[in-house]
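In: Okay, here's the prediction I keep looking at, along with the sequence it came from:
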Amino acid sequence: MTALISVAIVLVAFLAVAYVRAPLWFSSLLVLLGTAFAVLARGASPVWLGVVVVVLAVLNLKPLRRALITNPLFGVFKKITPPMSQTEQEAVDAGTVWWDRDLFSGKPDYARLHNFPAPQLTAEEQAFIDGPTEQLCKMLDDWKITHETKDLEQHVWQFIKDQGFLGMIIKKEYGGKEFSNYAHARVVTKIATRSGSAAVTVMVPNSLGPGELLQHYGTEQQKNYYLPRLAKGVEIPCFALTSPEAGSDAGGIPDYGVVTRGSYTDPRTGERHENVLGIRVSWEKRYITLGPIATILGLAFKLYDPDGLLGGKKDIGITCALIPTEHEGVEIGRRHYPATSVFQNGPNWGNNVFIPMEWVIGGKDYVGQGWRMLVECLSVGRCISLPAMSVASGKLAAFTTGAYARIRNQFGLAIGKFEGVDEAIARIGGYAYQMDAAQRLALTGLDIGEKPSVLSGILKYHNTERMRKVLNDAMDVHAGKAVCIGPNNYLAHGYQAIPVAITVEGANILTRSMIIFGQGAIRCHPYVLTEMRSAMNNDGAAFDSAVIGHIGFTVSNAVRALVMGLTGAAFVGSPKSGKTAVYYKQVTRMSSAFAFAADMGMASLGGSLKFKEKLSARLGDALSNLYIATAVLKKYHDDGMPEEDLPLLQWSVQTALYDCQMALDGFLSNHPSPLLGWLMRRLVFPLGMSLRAPADYVGTKVAKLLMEPTATRDRLVEYMYRSTDESDPIGVLDHALKAVIATEGLEHKLRKAQRDGKNVGLTAMDRLDDAVAKGLISKEEHAAVTRARQLKRQVIMVDDFDGNLENPDLGVTTRVILGHSAPAAPVAPKPSTPEAVLAEVPGAPV
């Protein structure tokens, strides 16, 4: 019995110091004192004290520890650690770690999270969104762009150039706007809610490309010449990276250049230059946005110096150059047709094109630095462009679907009040909230100087995947209206363009399975990168410090996961009280569980985890959903914690935590060692998987918020372009929604009167007139119901065309059926049975 009590004392001491993550010396001292107490006060065998003293001495005396423990481990570690290629090394070194490191630690610092500034627009940025951006949106006709002109109209192009849309990221000293990353993203979001093609056109010059690269790496001469011209739209840039044989494997591009001497004519000045040091380049690129119309081509290629003209190594590496597209040998102009989007995109190529060394971005000093330059800039651009377009899709889907589901009736009831439909609307609202929150937090990091490379991968993958989900649900709710494309279909183009966002800037499959956790495990973990570098540098002392810290880190997370799993994290601290406190506690719990599982995965699988892409993807999903949950909590806090937004917060956080739990479950279930998987599960989920997806009633609350003109709805769709024109297919929604809500009581009264035989007539209009004649409703109420029905019909009508599917006529002339007029065009005769005709009349019996 005494022995059991002694073991219990030592065990409790061990759990306590492990849980609080005490330093090794303090933990050792506490364990030693506990053991001494067990021996002296409880009569335990002195052998226990001797064993503990020996173990603690080995752990704390560095020479002894290195000789007996870490040096043998170091030898094994060097053998099993796969070598890191130069491109992998540069990718790991690129960008920064930020809030993602906290999530990887198992102990997120929420005070730090909430001390990050809430993103805000300056007066100048707000004026640009309210002014030129609003004007641009009014000028855009997405149907015309996509199906008629196949490009932005010339006056729209000129407006974009004149107003500085192409120079938002360029510094003011060069004539640009020098907007924050937050403002840049919001401009793209607003335009994308109006036209995806226009958004891409504005987005690309402000993302990864010549402007970004020149500002960071260009020579003063390059900056002074090109940046003012880019800012004013005098030059149209593109950046050519992707080759037919190298897409996501950008490091494997076959395009090459050879250092040599040659002659060329500068297309900018017409001057001839003889026998200058330069590069003869051959390339073939594709998927290059703005490529067909670009005046400046940013080009990535591998550079070789076989004759040693630069005095260094012969295989120099990836290099980036800036080439005027009028230069002899540059071939551009042909176009790809990406889905239904018609933004300018196409291939370009050249064979043995000579360029001077001064056209290398950054000049001769930056040859071979191209990959590092690209991945550093990519960590910024991937947080902005496609995530902003995904946010736009979420806002558009939430705004339109919520309104449509309240306006559209079936069986005398708004379709949004059917539980199957409200479930879909809840997903739309919740995912829109998640996407916006996730990007807002990342933009905050960018604007305080971070370049969060891991978070950029999370945003690119998870925002575009959520975009796919919200548009799928929006299409389901709109049904036939969304299936038949035409000028009044505001969803089809976004839905058809989903593969573009899923594919570009790194295919989503690879981003999820190889990049998020693969990069995050190295960059965000407090010890792994140090261990890997110690192996590369054969530094046993650095490895000793790192591996001891790593062991303590893993043990601490195991203990924390177990204790919080057993207690439901009930005793974990939270920075907020009230209804959100439980979410902070559960994030902390799942952070420790994730950190432990990740460590055990790396320890048990070593370098092979890199090739266990399904396992890596699940760990990436867990990390990503922890990030999304904390981003949602941050957004709610920054918005002032409005009580009416609570259902959106609850749905979003509960879904993210549940998805994190399921990702860990998938990792544990599929671990190659079933025994180890079982043991980890006992620590991570000691009482089973207790987190649940949002309850049905939470989703119903979210759906209701989107089906009414609420303050919550307005906050959710902030920075969406919202026309007030009743003739606009989106602009009419608010008018119709308000009119329908205002007359719902009257419609109910009329239906009841009809059932009771007090209101008669063959058509809906006849019955409405009869209701006035009998005094059931007033003339003013008659007018209100008539207007609501006309607006409703305008919302639910589907575009139709002539027999050649040309000339959409809805809205040009008027079709009159059973006394109900609506914008339409003459059409071929339709079935004239009463049932077929009445089925088209709102409110008519079927």
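Out: Here it is on my side, so go on. Numbers count the residues shown, from 1 in each chain.

In: can we go C-alpha only for contacts and neighbour counts from here?
Out: OK.

In: Could you give me the buried positions within stretch 409-427?
Out: 409, 414-417, 421-427 (16 or more other CA atoms under 10 Å).

In: Save those residues as JSON lines, and put in distance to D599 and secondary structure too.
Out: Output for the buried residues of stretch 409-427, formatted as JSON lines (distance: CA to CA, whole Å; DSSP: H, G, I helix; E, B strand; the rest coil):
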{"residue": "N409", "distance to D599": "53", "secondary structure": "strand"}
{"residue": "A414", "distance to D599": "51", "secondary structure": "strand"}
{"residue": "I415", "distance to D599": "48", "secondary structure": "helix"}
{"residue": "G416", "distance to D599": "45", "secondary structure": "helix"}
{"residue": "K417", "distance to D599": "47", "secondary structure": "helix"}
{"residue": "V421", "distance to D599": "42", "secondary structure": "helix"}
{"residue": "D422", "distance to D599": "40", "secondary structure": "helix"}
{"residue": "E423", "distance to D599": "37", "secondary structure": "helix"}
{"residue": "A424", "distance to D599": "37", "secondary structure": "helix"}
{"residue": "I425", "distance to D599": "38", "secondary structure": "helix"}
{"residue": "A426", "distance to D599": "36", "secondary structure": "helix"}
{"residue": "R427", "distance to D599": "33", "secondary structure": "helix"}
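
In: Use this one as the comparison:
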Amino acid sequence: MSFVIAVVAVIAVAWVLAFVGAPLWLWTVLSALAYAAGVATGSLGAIGAGVLGVPLAVLALLNIVPLRRAIVTRPIFGAFKKVLPEMSSTEREALEAGDVWLEAEMFRGRPDWSQLLTFNYTKLTDAEQSFLDNECEELCKLVDDWKVEFEDKDLPPAAWAYIKEKGFFSMLIKKEYGGLGFSAAAQSAVVTKLATRNISLAVTVMVPNSLGPGELLMHYGTDEQKKKWLPGLVSGEEIPCFGLTGPEVGSDATAMPDSGVVCYGEHEGQRVLGIKLNFSKRYITLAPVATVVGLAFNLKDPQGLLGKLLNGDGTKSDYGITCALVPAKHEGIQIGRRHFPGAAFMNGPIFGRDVFIPIDWVIGGPAMAGKGWRMLVECLSAGRGISLPALATAGGQAAFRMTGAYSRVRRQFKMAIGKFEGVQEATGRIAGNAYTLEAMRVLTASAVDHCAPSVVTAIAKYHMTELLRRSVTDAMDVLSGRGIQQGPRNPIATAYKVVPVAITVEGANILTRNLMIFGQGAIRCHEYVFPEMEAARENDLAAFDKLLFGHVGFSINRGVRALTLGLTGSALARSPMSGPMAPYFKQLERFSAALAFSSDVTMGVLGGELKRKERLSARLGDVLSQLYIGCAVIKFFIENGQKAEELDHARWALDNCLYEIAKAFEGFFDNFPARPIAAVLRLAVFPLGNQYKPVSDRLNQKLADAMMEPSDLRDRMSHLVFRNGGEGDAVVKLERAFELLQTAEAPYAKFFKALSKGEFAGGDTASRLQEAVARGLLNPQEAARVAEYDALRYEVILTDDFAPEYIQGDFSQGDSGIGVTEAERAKVLEFTGGRNRVG
């Protein structure tokens, strides 16, 4: 019995040591003490002492670093170097671009929650807030979504002029150069607000403030280049675009066929060293109206002319991707034609054949030749966290506000459609996703103000645009026929058409999910993997030895932590605070440990093959992404003061995160090629089975009900939605109907209950309301409210209709969705007897 107790005690101590991550020397000391005690007490016989003495000796050997390095590490080091995959310079540059931030804490298995709790959101300055409240409002008022997208296929001249005059193109340019010098958070808010008015307006503004000449000049341009171009970019005299993608190159920019060859040529009457360019660019936003073009191309120097200029060495002939700035009117450039990507923002091709430019037009000067890929990935890693997340949030906020109001105003079967459980499945999801999107937008944009978090911005770009896709689709389902008929009354149709643009640009979502998030995250965020690779490339055995044994201890610790937290329902995990978020902190820590252990085992088993197992790595990337999303939601809830009215939305978002994490792990285990290893991993992550469920119907219903009620929460969750479009604006009418309903709903319900029973003799609404007052069913004030509301209610549920000539492009008569006349409306009511006109 004493032997059994001793064994149990040893196992318990070992478990604790593994759980807390005890160092190797402590394992050795405690093992030696246990061994000595067993021998001294006779618990270990001669055979037991002999058998257990071997692992104890090995353990002791591992503490003698020179001996360990020679006997154990050196063979492993040799094998590791043989299987280490080759990494091209472009892959290395992409991998090293940007900074590691909060995602590293999620990946390492024991998050330091202070990194999240002490991080400060970027607060808008007075100037930034004023710009958002005033200039953005005025610009939105200058734009009519329907006219832009259907009639003009362009922003109105007044909007273009206002954009240039007020510096919308120079938000990221520092004040010292005359720009607005806005934070990433301010840029994000501006783009979000503009996008709720018109997608083309938002894209027009966001592109010059994202990847483009302005940002590249700010970071890499020579003083001369800054002096030449920045004043024009600030004033709006210069409109920039950047030519990166083309027919043969989309997400894989390293396959770029566009070429530049160093040679001598003539420029402004002089023979100068320069580059002869040949390129074909496609899908370039603002190209049709651009005055200055940023170009990316592969630079060759077969004669070594550039090398001789720079350092006297003319042996280098292949420089790789290089960026240059070229005036759009420069000889040989063909520009001005348009693509039509589902919305009216300017987008088109750029062509050039044998275009000669001086070598000084390379961004950063001749010394930056070949550094273009590094420039692009560093700038894109930051810009990816601003523009498209802002568009996604705009769609989420607009869908939340408009669908909530419409589902309350629109009635079927004598009840608001938002009360039907089937509709609530969609509207509750819209509300939960809107909360998630704003939480991610604020945290990610603030992160960009502090550093350049490349993995986090890839997570935000992918998942936020996917949430946009889901939110807009859900909104279309709820609006139904109202949503599919295009016209001035339909504010969501453009967003529905343009969703594929957000899904495609700045790294297609399929690529981002399957290659970037985990592929870059696993190496950059892991505490040991990238340093081990570097040690191997530098042939540094000592560094590799230290990293290797640190990595082994790390993997054991995370595996035991994942199993222990799974067995205890995360009870032993840490939460930095009490209250409603405490259980979620613990759950996220549990899954962080599970991700770290699963990733280590996967990389160890599959090695370089993991790079080709895209669906497996994508699922691990989904886990990492949901961990970050969960952090964003918790941070948002805490920073908002942990308001009770927000708790259901935070719980919805976090419950959904946990369910998505569990689903991703299940898919990963089901498809892991080494089945015994998959079983071990499943046991470690779900020792008691997968107990995570989708968001409950009850919680989803709470969100669906809340979005149909006027409240501070509703206003906060849609605070960037533009709502001042004038009396004829569809959003304004819907908002007004929603407001009127709050006081008209009770008398309106009484009136139509009587109407549905056939109690009125009149043939139209006005005469029936007179009868209702005469009979004492309504008082005059109530009848007036019902009349006002019913007229507006009918207006907001109408769809647009047009003359055939207008649809075919004849806009001379100004026929833009006139709808039915009042007389036709009265006939409809008379025909139906009100039975189907309850909403």
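Out: Thanks, I have the structure now. All of these numbers come straight from a predicted model, not from anything done at the bench.

In: related to what we said a few turns ago, can you tell me which of the buried residues of stretch 409-427 of structure 1 is closest to E531 of structure 1?
Out: R427 (42.3 Å; CA to CA).

In: What are the contacting residues of stretch 259-269 of structure 2?
Out: Residues outside stretch 259-269 of structure 2 that contact it (CA atoms under 8 Å, 6 or more residues apart in numbering): 271-279, 297-303, 305-306, 356-359.

In: Now that stretch: buried residues?
Out: Within stretch 259-269 of structure 2, judged by 16+ other CA under 10 Å, the buried ones are 259-265.

In: Check stretch 547-561 of structure 2 too.
Out: 547-548, 551, 553-561.

In: What range does stretch 171-181 of structure 1 cover in structure 2?
Out: Aligned by TM-score structural alignment, stretch 171-181 of structure 1 falls on residues 174-184 of structure 2.

In: Structure 2: which residue goes with Y636 of structure 1?
Out: Per TM-score structural alignment, Y636 of structure 1 is aligned with F637.

In: Now do the SS call for that match.
Out: helix (DSSP: H, G, I helix; E, B strand; the rest coil).

In: on that earlier part again, can you tell me which of the buried residues of stretch 547-561 of structure 2 are in helices?
Out: 547-548, 551, 553-561 (DSSP state H).

In: re the thing from before, show me the contacts of stretch 259-269 of structure 2 that map onto helices.
Out: Using DSSP H, the contacts of stretch 259-269 of structure 2 in helices are 305-306.

In: Narrow the contacts of stretch 259-269 of structure 2 to those that are buried.
Out: 272-279, 297-301, 305-306, 356-359.

In: How many neighbouring residues does V20 of structure 2 have?
Out: 12 (other CA atoms under 10 Å).

In: ok, now which ones touch whichever residue in structure 1 pairs up with it?
Out: Using TM-score structural alignment as the criterion, V20 of structure 2 maps onto V20 of structure 1. Going by CA under 8 Å, 6+ apart, V20 of structure 1 touches S556.

In: what about V20 of structure 1, distance to N557 of structure 1?
Out: Noted for V20 of structure 1: a distance of 10 Å to N557 of structure 1, by CA to CA, to the nearest Å.

In: got it, and A231 of structure 1?
Out: 50 Å.

In: Kindly report the same for D100 of structure 1.
Out: D100 of structure 1 is 16 Å from N557 of structure 1, by CA to CA.

In: How about I458 of structure 1?
Out: For I458 of structure 1, the distance to N557 of structure 1 - CA to CA - is 23 Å.

In: Where in structure 2 does the top helix by length along structure 1 align, residue-wise?
Out: Using DSSP H, we find that the single longest helix of structure 1 is helix 370-407. Helix 370-407 of structure 1 corresponds to residues 372-409 in structure 2, going by TM-score structural alignment.

In: go on, stretch 278-290 of structure 1?
Out: Using TM-score structural alignment, stretch 278-290 of structure 1 pairs with 274-286 in structure 2.

In: Stretch 96-106 of structure 1 too?
Out: Under the criterion TM-score structural alignment, stretch 96-106 of structure 1 matches residues 99-109.

In: Please list the outside residues in contact with stretch 734-748 of structure 2.
Out: 402, 405-406, 408-409, 710, 778, 782-783, 785-786, 789, 792-793, 796.

In: again, but for stretch 504-517 of structure 1
Out: 247-248, 382, 454-455, 457-458, 460-461, 502, 610, 613-614, 616-621, 623.

In: follow-up on the earlier one: so which of the buried residues of stretch 547-561 of structure 2 is the closest to S592 of structure 2?
Out: Distances from S592 of structure 2 to the buried residues of stretch 547-561 of structure 2, taken by CA to CA, are shortest for R558, at 8.8 Å.

In: For that closest one, give me its contacts.
Out: R558 of structure 2 makes contact with 19, 109, 593-594, 596-597, according to CA under 8 Å, 6+ apart.

In: Now render those as a markdown table, adding neighbour count and distance to A32 of structure 2.
Out: Output for the contacts of R558 of structure 2, formatted as a markdown table (neighbours: other CA atoms under 10 Å; distance: CA to CA, whole Å):
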| residue | neighbour count | distance to A32 of structure 2 |
| --- | --- | --- |
| F19 | 19 | 20 |
| G109 | 26 | 29 |
| A593 | 27 | 29 |
| A594 | 30 | 31 |
| A596 | 26 | 30 |
| F597 | 27 | 28 |
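
In: Next, report how far the match of stretch 96-106 of structure 1 is displaced from the centre of its chain.
Out: Here the centre of stretch 99-109 of structure 2 is set off from its chain's centre by 17 Å, with CA atoms, centre = their mean, to the nearest Å.

In: do the same with stretch 784-801 of structure 2
Out: Counting by CA atoms, centre = their mean, stretch 784-801 of structure 2 comes out at 38 Å from the chain centroid.
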